[in-house]
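Engineer: Here is a sequence together with a model predicted from it:
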Amino acid sequence: MAKKLTALPKNVSVETMNKAIKEFVKILGEENVLIGDEEMVPYKKIMMAVPIEEHMPSLALQASTKEQVIAIVKVCNKYVIPIWTFSTGKNMGYGTAAPAQRGTVILDLHKMNKIIEVNPDLCYAVLEPGVTYQQLFDYIHEKGYKLWLSCPAPSAIASPVGNTMDRGVGYTPYGEHFMMQCGMEIVLADGSCFKTGMGGIKNSTSSTVFKWGYGPSLDGIFTQSNYGICVQMGMWLMPEPPAFKPFCITLDTVEDVEKIVEVLRPLRIANIIPNAFTIASTLYEAAGVVNRADYVDGNRSITEAEIEKIKKDTGMGSWNVYAGLYGTPEGNEMNWNIIQSVVNANFKGHKFLTSKEMGDDPVFKYRADLMRGYMTLQEFGLYNWRGGGGSMWFAPVSPAEGKHTLNQSALAKKIMNKYGFDYVAEFIVGWRDMHHIIDLLYNRNDPEEMKRAHDCYAELVHEFAAQGYGVYRTSSGFMDLVAETYGPEIRGVFQKIKRALDPKGILAPGKSGIY
């Protein structure tokens, strides 16, 4: 007896799907074509506040080679079957593996996990999409290469290719991941395949060291889009510095966040602070190390008095600034003296904390590990704060100006408290931009709370956009909502490109609001 599909794509009949499935089996083997409730369990896990039924995939295909991906795409194009591609599907706060549209076929690339090359002299790697940060980290250490990775917070199980394709960020001086990408191999909707940049030259010597090639630069249009499938990527790695000095500055009052951005921004732009510095709120730091139930009674929002008690019990500040120094011991010491003198001249009641003072403190160690590209899963501790498996990342971007901190945090706190949720957030200050990372934590097992979380997220999107703050990433359940805030003009351009490269609309319909 044939296994029953968990869902069907829009406008695709069971008969058509069965024809396609027969061809998928010929390409992949039956063991790599997953059908039915039991086999689809790994693909049903979502943390966003929408019913899984709205994002239920029909089946999952596990490809191991570029040739298999090409063959699958040709079948999908033949039968007009939509397909949603991911690298490892561990993008927890942004939708995991869930497609934007119900019934879409999942193309799971985690078995495409070859490390094609790591060059220790030119400091780059060439990877397939299924390679994880942990796998690449282990490979580099086994080879004894003096190279560092830049990785997102829940690093070990995530994919460098997948994170870069979604324009994720890290915490080292190489933290702008798409900036450090060099060369892609792309499969298009008709099954054709090409390499970007210098990769178009046969036996190219420069595809992983020079980004641009000749003619229009195409790499960017394949990030956060549904124009093609990346099956190989080159990325630059950071040479291990002679010395690394992570540090933390704790600030006692909430209002200090505005001034610290103004004080440290010139040092960041001048590369005296070489990496994006993080300004984490008390709750963002505490959520992974204390129990909410010890401070808050019930599901209401936490109060300022309760946050103050957490600060007192943990020794954390209202804001906790993390950054690192990379270079020679002498150079680091010179920059450290500059940072101390500037901060001391502008603040009182703050603390400077380094490895010497913090020792094995788990929060400091976690931040230090992130800033040197070590593997960690500690950020998942956030999900224990409220419990119930619900988490949605809300991530607006602004200029790196202090005035935007208090404005944004007050707006976010007002909206989140209105719906009974806690403001758990951090600011990440880049060269000139500032990301405001907010984790909307809720109980997904409570239908009423899930609805509140959905409405809260929607209001955050609308209200922040109204004040000029655009979201740079979102989960598959809110892609249309976020796309609408960017206006019809740019969406029209996106659609024109889509129609040119994928006229039947088979690749990831709904990705970033593009169909």
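Structural biologist: That came through, no problem.

Engineer: CA atoms for contacts and neighbours, from now on please.
Structural biologist: OK.

Engineer: Tell me if I'm right that A98 and S58 touch.
Structural biologist: No. Here A98 does not reach S58: they are 11.0 Å apart, not a contact under C-alpha atoms under 8 Å.

Engineer: Check it against this one:
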Amino acid sequence: MANTDSSTGALPPGISAAQFDQALAKFRALLGPDLVLTDEEQIAPYTKIMVAEETEKHMPGAVVLATTVEQVQGILKICNEFRTPVWPISTGRNFGYGSAAPARAGTIILDLKKMNKIIEVDPVLGTALVEPGVTYQQLHDYLSENNIPLWLSCPAPSAIAGPLGNTVDRGVGYTPYGEHFLMQCGMEVVLADGEVLRTGMGSVPNSNSWQVFKWGYGPYLDGIFTQSNYGVVTKMGMWLMPAPPAYKPFSIRYEKDEDIDLIVETLRPLRIAQVIPNAMVFANVMWEAATIIPRSKYYDGKGVTPDSALEEIKAREGIGAWNVYAALYGTPEQIEVNWAIVKNAVEASGKGRIITQEEAGDTEPFKYRAALMKGDMTLQEFGLYRWRGGGGSMWFAPVSVAKGSETVAQMNLAKAILNEHGLDYVAEFIVGMRDLHHVVDVLFDRSDPEETQRAHACFSKLLTEFGKRGYAVYRVNTAFMDQAADLYGPTKRAIDQKIKRALDPNGILAPGKSGIDI
């Protein structure tokens, strides 16, 4: 039962307990008592973080759940009245980037999971319009149940995540539609003052092109509502991929760490030419192993996993030092032509063993990778959190150009910093198009205060040392948003703040998100 007095969460900064109780009373009057969560037991699911900081630093003041746009407007009105900060979430499954918890203690969480309508799917144009609480699993089931031959593009923890939340945080997937913000078209946004903005063609009365033409007229606005705290996105249009007549996933296994240079140089031209139309993943031995086995199967000691254990894993589990995943899409004739190009390129390079679905069968991790690359649901990659155990995870994801010359030095630098702090280099490179994402999962034991402290220092050093070399992350967890923002320079931060002051003068929306404050 909802607490009808004060909250057991943290107080918002500058707000007295009496003032906060008044705000909570107004939330209950607007939403009903069951949609205002204040008891410790009710708030607990929103406090489960994986970052290397104390839970208290991210303790929410309360949780409110909206079911309509009008309720979102009403919530923001109350937040403005009492100067109470509010942190909007959709599904709250942003593991490794901060989960559902706010960046700062005392912030009220605005949970939008009950706004979960699939408003429209156009099977002819391949478009969808969804609310924040819609999950990939829900949308996948809708397409299946209605025999609509469209594919989703989803992140690795697909089933429980949602397309709106993933897209506005500029997440990615593994089909040819994997650059999710590129495939977004039209937003409805509740601004801090309660005004409702429809971007693009959505602001035209009776328009039928909201989900097909991104740009509208005048300045393009959708981008400022991604990775920001300028508004609450309550609807989003997206483009879905027509199911191809044929699909051919494949893997290429390489035996040496230093092969990563050759891998990028061999396959990047095929990606740019659209011979390989989806983002290519190059996963290292520990990333692959973590999705199928615990580390303790081969090494049960403390600190860095020794090379001898990794060699044993490679030999016994059939895993390469680097494991490439990509796919071909189209008619059987198109795939046959492109498959010959891929095989010739790999053979000409002199390294790499190609593995097809026929050879791999139902074995993991090939099976879940093949599912991801066609937009099917999987949670297999959560095996990463079993590798060391202890519930600690922070994703470090610097971006550079897709050239082999970028890879070996980055790999050696990241590995050295992680090993210095007693942690493993669990990583993958992803070639999106011309960009190269170097994704490292900093895994640690949150139940061990000393290891948590080391993990925090490690992540900070990764940001610093990569930043010195011109590499910055494209997303980051809630513990390091300010440090990541600093990498982009004072002018960028100043402009972010100017926009914030203009759209949210009371600074109520997600303070600290992406390092942005008033």
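Structural biologist: Cool, got the structure. Because the structure is a prediction, the values reported are computed rather than measured.

Engineer: Can you give the structural similarity as a TM-score?
Structural biologist: Superposed pair, TM-score by TM-score structural alignment, normalised by the length of the first structure: 0.99. Supporting alignment: 514 aligned residues with a C-alpha RMSD of 0.9 Å.

Engineer: more crowded one of A98 and S58 of the first structure?
Structural biologist: A98 (29 against 24; other C-alpha atoms under 10 Å).

Engineer: quick one: what helix or strand has that one in it?
Structural biologist: Following DSSP states H and E, there is no helix or strand that holds A98 of the first structure.

Engineer: Alignment lookup: I81 of the first structure to the second structure.
Structural biologist: Under the alignment defined by TM-score structural alignment, I81 of the first structure is paired with T84 of the second structure.

Engineer: and if you look at F178 of the first structure?
Structural biologist: Matched by TM-score structural alignment, F178 of the first structure corresponds to F181 in the second structure.

Engineer: That match is in contact with L164, isn't it?
Structural biologist: No. Contact status for F181 of the second structure versus L164: not in contact, 9.6 Å apart, counting by C-alpha under 8 Å.

Engineer: Looking at those two, which is more packed in?
Structural biologist: When neighbours are counted by other C-alpha under 10 Å, F181 of the second structure and L164 differ, and L164 comes out ahead with 30 against 22.

Engineer: Just the element for that one, please.
Structural biologist: Counting by DSSP H and E, L164 of the second structure is part of helix 163-168.

Engineer: wait, what's in contact with K513 of the second structure?
Structural biologist: A103, Q227, S228, N229, T478, M481 (C-alpha atoms under 8 Å, 6 or more residues apart in numbering).

Engineer: Can you show me which of the residues you listed carry over to the first structure?
Structural biologist: Here is what carries over to the first structure from those, by both residues aligned by TM-score structural alignment, their matches' C-alpha atoms under 8 Å: A103, Q227, S228, N229, T478, M481.

Engineer: Checking the aligned residue in the first structure for the fourth one next. Helix, strand or coil?
Structural biologist: What that stands for is N229 of the second structure. Using TM-score structural alignment as the criterion, N229 of the second structure maps onto N226 of the first structure. Assigned with DSSP: H, G, I helix; E, B strand; the rest coil, N226 of the first structure falls in the coil class.

Engineer: for V342 of the second structure, same thing?
Structural biologist: Secondary structure, three-state DSSP: V342 of the second structure is helix.

Engineer: give me the number of residues near the counterpart of it in the first structure?
Structural biologist: With TM-score structural alignment as the criterion, V342 of the second structure lines up with I339 in the first structure. I339 of the first structure: 16 surrounding residues under other C-alpha under 10 Å.

Engineer: Return the residue of the second structure aligned against P51 of the first structure.
Structural biologist: Aligned against the second structure by TM-score structural alignment, P51 of the first structure finds its counterpart in E54.

Engineer: My error: substitute A189 of the first structure in the last question.
Structural biologist: A189 of the first structure maps onto A192 in the second structure, by TM-score structural alignment.

Engineer: Kindly report the same for N407 of the first structure.
Structural biologist: Match for N407 of the first structure (TM-score structural alignment): A409.

Engineer: so where do the helices sit in the stretch 51-200 of the second structure?
Structural biologist: 69-82, 136-145, 163-168 (DSSP state H, counting those that start in this stretch).

Engineer: er, the stretch 251-400 of the second structure actually
Structural biologist: 260-272, 285-290, 307-317, 332-349, 357-360, 366-372, 384-387.
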